[in-house]
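Trainee: Build the 3D model from these lines:
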Amino acid sequence: MFAKVLYNLCDNSPGYMPVIPRIHREPVKTGCMLISEDDGIGIPQDKKKLIFERGLTTSPGPTTSSGLGLLLVRDILAITGITIKETGIPGVGSRFEGVIPPGKWRIAPAE
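Mentor: Here you go, the predicted structure:
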């Protein structure tokens, strides 16, 4: 199911920008943060909390969207205790931050 999360985060961007989003992680005091960010148009401030709701889409023009991708992302991550929010800047890009609780992540040793 985690592959579906990554797919939907990446699929959220192509209509809005010319490049693939960057996905990386950052250790934080509360665990580990999974970050997906892009250089697209960003999410309007008034839509930030709504984008994870069923049927909402910010797709411009004739682009079709079911409005279910980010809902699915939120629900899959919630099963494991991971929370997600959008913290990007409108006009600069989208940034999705998923906070993974302590003990729910690990970094494989370098080979």
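
Trainee: CA atoms for contacts and neighbours, from now on please.
Mentor: Fine.

Trainee: residues contacting Leu72?
Mentor: Val5 (CA atoms under 8 Å, 6 or more residues apart in numbering).

Trainee: in what helix or strand does it lie?
Mentor: Per DSSP states H and E: Leu72 is located in helix 69-79.

Trainee: next one: Gly98
Mentor: For Gly98, the element it lies in under DSSP H and E is strand 95-100.

Trainee: same deal with Lys4?
Mentor: Taking DSSP H and E as the criterion, Lys4 maps to helix 2-11.

Trainee: Now do that helix: which elements does it pack against?
Mentor: helix 69-79 (3 or more CA pairs under 8 Å, 6 or more residues apart in numbering; DSSP states H and E).

Trainee: Sort out which residues of the helix holding Leu72 are buried, please.
Mentor: Going by neighbour count (16 or more other CA atoms under 10 Å), the buried part of helix 69-79 is 69-77.

Trainee: To check against the first, give me the structure of this:
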Amino acid sequence: MMDWLQSTMVEVIDLFKKKFLDAWDIHVPEIMAKEEGFNEIYLQSVLEDIAAVTGLELIRRIVGLAKVKDITCIENEEARARAERICLQVAKKFILRANQYKTGTSFVETLKEQSMHYAK
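Mentor: I've put the predicted structure just below:
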């Protein structure tokens, strides 16, 4: 299950980047936006926003009122607390280091790091 989840994360982010840049070349109307390299700079700002908002959403789902069944249905309190800690630490890294997320793999690496850090 983790392999599927991780590969899906990588594929979604990396496919988004490809489609974004392809669509940019076809649809961008602004002259300034057509400057060489501008699309990459803009894409990186979008990826930073994706990382930060993902972090905020993770925190909201653990700390806020909108708890998610994926976590709350874990009956073992120790396992649930571990999952919550992992989510919160991943969220913190996504927010504070948003500028470091440039590929799907970079998102997955953070998840793996925190999972290993809180290994049983």
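
Trainee: Any idea what the TM-score comes out to?
Mentor: Scored against TM-score structural alignment, normalised by the length of the first structure, the superposed chains reach a TM-score of 0.33; 64 aligned residues with a CA RMSD of 4.4 Å.

Trainee: circling back: helix 2-11 and the helix holding Leu72 of the first structure, what's the angle between them?
Mentor: Interaxial angle of helix 69-79 of the first structure relative to helix 2-11 (axes from the mean of the first three to the mean of the last three CA atoms, to 10 degrees): 150 degrees.

Trainee: Helix 69-79 of the first structure to strand 95-100, inter-axis angle?
Mentor: Using the same axes, to 10 degrees, helix 69-79 of the first structure lies at 20 degrees relative to strand 95-100.

Trainee: after helix 69-79 of the first structure comes which helix or strand?
Mentor: strand 83-86.

Trainee: Please name every helix or strand in contact with that following strand.
Mentor: helix 69-79, strand 95-100.

Trainee: Out of those, which gets nearest to Val28 of the first structure?
Mentor: Comparing these by their distance to Val28 of the first structure (CA to CA), the top pick is strand 95-100, with 8.6 Å.

Trainee: any idea how far the residue lying closest to Leu77 of the first structure once chain neighbours are set aside lies from Arg22 of the first structure?
Mentor: Closest residue to Leu77 of the first structure apart from its sequence neighbours, by CA to CA, 6 or more residues apart in numbering: Thr83 at 6.6 Å. To Arg22 of the first structure, Thr83 of the first structure is 19 Å away according to CA to CA, to the nearest Å.

Trainee: Give me the more crowded residue out of the two.
Mentor: Under the criterion of other CA atoms under 10 Å, the comparison of Thr83 of the first structure against Arg22 puts Thr83 first, with 18 against 12.

Trainee: I figured that one hits Gly98, correct?
Mentor: Yes: using CA atoms under 8 Å, Thr83 of the first structure is in contact with Gly98, at 5.4 Å.

Trainee: Check the gap between the residue nearest the centre of the second structure and Phe16 of the second structure for me.
Mentor: For the second structure, Ala51 is the residue whose C-alpha lies nearest the centre (CA atoms, centre = their mean; 4.6 Å). The spacing between Ala51 of the second structure and Phe16 of the second structure, counted by CA to CA, is 14 Å.

Trainee: before we move on, what about Gly55 of the second structure?
Mentor: Gly55 of the second structure is 19 Å from Phe16 of the second structure, by CA to CA.

Trainee: Would you mind telling me which of the two has more residues around it?
Mentor: Set Gly55 of the second structure next to Phe16 and count neighbours by other CA under 10 Å: Gly55 wins out with 22 against 15.
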